[in-house]
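# Sharing a model that was predicted from the sequence below.
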Amino acid sequence: MKLAVVGGGSTYTPELIDGFARLRDTLPISELVLIDPAAERLELIGGLARRIFAKQGHPGLITTTSDLDAGVADADAVLLQLRIGGQAARLQDETWPLECGCVGQETTGAGGLAKALRTVPVVLDIAERVRRSNPDAWIIDFTNPVGIVTRALLQAGHKAVGLCNVAIGFQRRFAAMLDLTPADIHLDHVGLNHLTWELGVRKGGPEGENLLPQLIARHGEAIAADLRLPRAVLDRLGAVPSYYLRYFYAHDEVVRELGTKPSRAAEVAAMEKELLGLYGDPALDEKPELLSKRGGAFYSEAAVDLAAALLGDGGSAVQVVNTLNNGTLPFLPDDAVIEVQARVDRSGPSPLAVPRLDPLYAGLISHVTAYEDLALDAALRGGRERVFKALLAHPLVGQFDLAEGLTDRLLAHNKEHLAWA
């Protein structure tokens, strides 16, 4: 089995390598190709990857290349983990929206739109080159904004599934709180990428006992502290929102905070510099502890589980993925991309049935889906007016003057990445 990782020079990659090494019986990789245009950085990470495999006794071959076409040739699956513009672009995404009194964040709001505009054309070009080389390869997208990027891929006819680590993070956290194994926990996870709620925490499977009420009763304070939301939010919803919902439920508070502390992008950039220094140590043969602060916890486990189901021997697994709605949420169009539990096998994901959603959730999901429609149109066709309409439609913007000001700033800060600007 051959896997290729586009964006293999990411400082995330050793987390992925560690998972591949530990879970080799689940996903028996014979060849892994790390692909990245940053050759010097790629060699640092490739060297560490080989040492991790060697230490854990993994027999697979790890190669590195800056040649995309050569790297993806004959791959059974291609993982995408890109950041167009790097941390410098992320810093801009987190900064200029604050000038208009809006959340500065790289995956939602105006910053999220900027990232989508930069990313979608590049990802579609990569996917087309994969298809020319190997039309049977699965594309697993971990590149944010995952929902919009996955929808672009599926709309273009690619064999693609989107992946996020929010659900697996909740699964691991809740299992520890309930003194159960992660395999014992099934989440009623519903929504869009970075706009989800855990409406149930079931023991043993989709039809199992719902442990969510006792989880909130016993551990609500700890969960709320992790989410940086009041405990009352959990009690009144009777559900656990994704931590990204804080941008919606406490928008003004978040904006005030962001204006008074260093950006996450600046923190990550400093952390990446330190990580790359560690990766260059020829004695290092495991992922360093510092990597746990970088983000992406449990990404490797989620990626292994998904790839194993897509490429396996005919079995299936239930996993949270980003995939086509196709009637799962009846208030959304079939071609919307939702993030829900799905049964995954070699034919792809099939979402599990979702009970009728309370309008409290369905309304916000519908609103953000409408924004994503407009955001994808702007990413595919360009134009200031399309950018403006996407921003006006976003529930974190929604005002004419704000949308105008944000549009001007978005275009000014992203000209080098937008061919049409």
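Happy to help now that I have it.

# hey, let's count contacts and neighbours off CA atoms from now on
Fine.

# Following the chain onward from the helix or strand hosting residue 349, which element is next?
Residue 349 is part of strand 348-351 when elements are defined by DSSP states H and E. Where DSSP H and E defines the elements, the next helix or strand beyond strand 348-351 is helix 359-381.

# Now that next one: buried residues?
For helix 359-381, burial by neighbour count (16 or more other CA atoms under 10 Å) applies to 362, 364-366, 368-379.

# same question, stretch 306-314
Neighbour count says stretch 306-314 has 306-311 buried, by 16+ other CA under 10 Å.

# what about the helices in the stretch 1-150 of the chain?
Assigned by DSSP state H, counting those that start in this stretch, the stretch 1-150 of the chain shows helices spanning 13-22, 39-55, 68-72, 86-95, 109-133, 146-155.

# contact partners of stretch 40-55?
Residues outside stretch 40-55 that contact it (CA atoms under 8 Å, 6 or more residues apart in numbering) are 8-9, 11, 13-14, 17-18, 21, 34-36, 59-60, 62-64, 276, 279-280, 282, 284-287.

# Excluding residues flanking it in the chain, which one is nearest the residue nearest in space to the middle of the chain?
Per CA atoms, centre = their mean, the C-alpha nearest to the average position across the chain is that of residue 164, at 3.8 Å. Leaving aside its sequence neighbours, residue 164 sits nearest to residue 142 (CA to CA, 6 or more residues apart in numbering; 6.3 Å).

# One more to weigh against that first structure:
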Amino acid sequence: MQNKIKIVTIGGGSSYTPELIEGLIVRQAQLPIAELWLVDIDAGAEKMEIVGNMAKRMIAAAKLDWQVHLTLDRREALKDADYVTTQFRVGLLDARLKDEVIPLANGLLGQETNGPGGIFKAFRTIPVILDIIKDMRELCPNAWLVDFTNPAGMVTEAAIKQGKWEKTVGLCNVPFGHINQACEVLAKEEKDLFFKFAGLNHFHWHRVWDQQGNERTAELIEKIYAPEHRAKTDEGLKNIHQIPFHYEQVKHLGVLPCGYHRYYYLQEPMLAHAVEEFERYETRAEVVKKTEARLFELYKDVNLNYKPEELSQRGGAHYSDAACDLIASIHNNSGKLMVVSTRNNGAIADLPFDCIVEVTASITAHGPEPLRWGALPSAARGMIQLMKAMEETVIEAAVTGDYGAALHAFTINPLIPAGDTAIKVLDELLYAHKAWLPKFADKIAEIERNKPEVVQFVDRLLADRKTHA
């Protein structure tokens, strides 16, 4: 009989937790679970209590004897854990709102993982993941860290290269949408197709083959992007406006893009749409806040013991399911192919051997074994090398609190024009997030002393958004 396992979820009060529980229940035959621990902070205690009680109802309905523990004490939860999953948001949704509205008020893209907002989410998250690893080193030194806290690629790279926690794997839900889209367009089941992804988190490309060994990538490009028979299906990304890609550009590339590439290939119309949402007080953070409020009202229902359909509207469907799949694959040494953030190890020839990439990998008991992609087309190579340099610079700034590194990360990022606006937005975001950026405390104090216009701008902007909430 297999040894019983203990799974800990940090950010247990997340609205995604019911999907995690459902995924574990579905895999009960593969995972001999003894304990599930949901961990959160004081500010998330009420949500964790609501969602934790729902988790208990789901497990009881499945007639399982798993012990479910809710706690605000991370160290208590981590003791002897086998798998630690992370789904937290430093600063909660209020922080996401700042990441979106401050850049947009300055004419720059406001988005959770791209542009200035993505950089600042990394600044807030990376120090926390490194603190978690310190606790894990002491309390559960053999545990796997399964991260689907965004920006997943940078968080995973920081965990492995800065935290020295080799047993870290990052996950994303985006590949699920692309796989489903290809299956629908080709009228095939997933088992009848072979997918190979390569790139960075929210910045990957993919190719597709059928069971007879025929590559179907070019056919998919025609059927998805050619104007005369553009696919009715999209990538299933609730949080990205579906502006059509330029057919000629994708055809020239010869591989299928990620939905998030719209922010780079279609920067002007994507920014224009985001500004329209901003002006209507409908940024993604503002929409998600309302969606979450409805979800938690549902979760309070003492008769609800299954994942509600409304959760699919939240925008991150499949994250938790992917985590369950990964845990089961590691635990059973299954060799299943999954798209994960892991060490490159030569999979993408154009990037450093030891950097973190998002690739198709075989999942084993010793972790992911990435499939070799080789070299990317020139048009993709230049972009991915720039983005990887940006990610590395973001991590450096997050770990050190170096303002120069932060400004350099802004300068490298293709969505941020270098100059006075970049400095203005950087300073505004530093001030807005001062409670979560202790590494930058000295610089933030200097901004508060010497740049009253920054303080006034941010305070007025956030007060206005609060009034219209």
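Received it, and whenever you're ready, just let me know what you need. These numbers come from a predicted model, not from an experiment.

# corresponding residue for residue 385 of the second structure in the first structure?
The pairwise alignment with the first structure assigns residue 385 of the second structure to residue 366, based on TM-score structural alignment.

# contacting residues for the closest residue to its match other than its chain neighbours?
Using CA to CA, 6+ apart and skipping residues adjacent in sequence, the residue nearest residue 366 of the first structure is residue 332, 6.6 Å away. By CA under 8 Å, 6+ apart, the residues touching residue 332 of the first structure are 325, 366, 369.

# Which of those sits closest to residue 84 of the first structure?
For the contacts of residue 332 of the first structure, the closest approach to residue 84 of the first structure (CA to CA) belongs to residue 369, at 23.4 Å.

# Just the helices from the stretch 301-450 of the second structure, written as ranges.
Assigned by DSSP H, counting those that start in this stretch, the helices in the stretch 301-450 of the second structure fall at 319-331, 378-400, 403-412, 420-432, 441-450.

# what range in the first structure does the third one sit on?
Under the alignment (TM-score structural alignment), helix 403-412 of the second structure falls on residues 384-393 in the first structure.

# Okay, buried residues for that stretch please.
386-393.

# rewinding a little: output the helices of the stretch 301-450 of the second structure as JSON lines; include the columns distance to residue 131 of the second structure.
Converted to JSON lines, these look like this (distance: least, CA to CA, whole Å):
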{"stretch": "helix 319-331", "distance to residue 131 of the second structure": "21"}
{"stretch": "helix 378-400", "distance to residue 131 of the second structure": "11"}
{"stretch": "helix 403-412", "distance to residue 131 of the second structure": "21"}
{"stretch": "helix 420-432", "distance to residue 131 of the second structure": "21"}
{"stretch": "helix 441-450", "distance to residue 131 of the second structure": "18"}
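
# nearest to residue 463 of the second structure, of the ones you listed?
Closest approach to residue 463 of the second structure among these is made by helix 420-432 (12.0 Å; CA to CA).

# mean deviation of the closest one from the first structure?
The superposed helix 420-432 of the second structure is, by mean CA distance after the TM-score superposition for the first structure, a mean 1.8 Å from where its aligned residues fall in the first structure.

# and that helix with helix 115-139, angle?
40 degrees (axes from the mean of the first three to the mean of the last three CA atoms, to 10 degrees).

# Residues in contact with helix 420-432 of the second structure: which ones?
Against helix 420-432 of the second structure from outside (CA under 8 Å, 6+ apart): 98-99, 102-103, 106, 116, 120, 406-407, 410-411, 416, 437, 440, 444, 447-448, 454-455, 457-458.

# Is the residue nearest to the centre of the first structure located within a strand, as I assumed?
No. The assignment for residue 164 of the first structure, made by DSSP: H, G, I helix; E, B strand; the rest coil, is coil rather than a strand.

# which one in the second structure is aligned with it?
Checking TM-score structural alignment: residue 164 of the first structure goes with residue 172.

# residues in contact with that match?
By CA under 8 Å, 6+ apart, the contact list for residue 172 of the second structure reads 148, 152, 201, 319, 322, 339-340.

# Same question for residue 65 of the first structure.
33-37, 39, 71.

# what's the spacing between the aligned partner of it in the second structure and residue 10 of the second structure?
In the second structure, residue 65 of the first structure lines up with residue 71, judged by TM-score structural alignment. To residue 10 of the second structure, residue 71 of the second structure is 10 Å away according to CA to CA, to the nearest Å.

# Quickly list what's touching both of the two.
Common neighbours of residue 71 of the second structure and residue 10 (CA under 8 Å, 6+ apart) are 38-40.

# ok, and the most crowded of these?
Using other CA atoms under 10 Å as the neighbour criterion, residue 39 leads those with 29 neighbours.

# separation between the counterpart of residue 343 of the first structure in the second structure and residue 342 of the second structure?
Counting by TM-score structural alignment, residue 343 of the first structure lines up with residue 362 in the second structure. Distance of residue 362 of the second structure to residue 342 of the second structure, given as CA to CA: 11 Å.

# One more: residue 408 of the second structure?
Remark: distance between residue 408 of the second structure and residue 342 of the second structure (CA to CA) = 25 Å.

# Residue 197 of the second structure contacts residue 205, correct?
Yes. If you go by CA atoms under 8 Å, residue 197 of the second structure and residue 205 touch, sitting 5.7 Å apart.

# re earlier: ok, of the contacts of stretch 40-55 of the first structure, which come out buried?
The buried subset of the contacts of stretch 40-55 of the first structure - by 16+ other CA under 10 Å - is 8-9, 11, 13-14, 17-18, 21, 34-36, 60, 62-64, 279-280, 285-287.

# No more questions from me, cheers.
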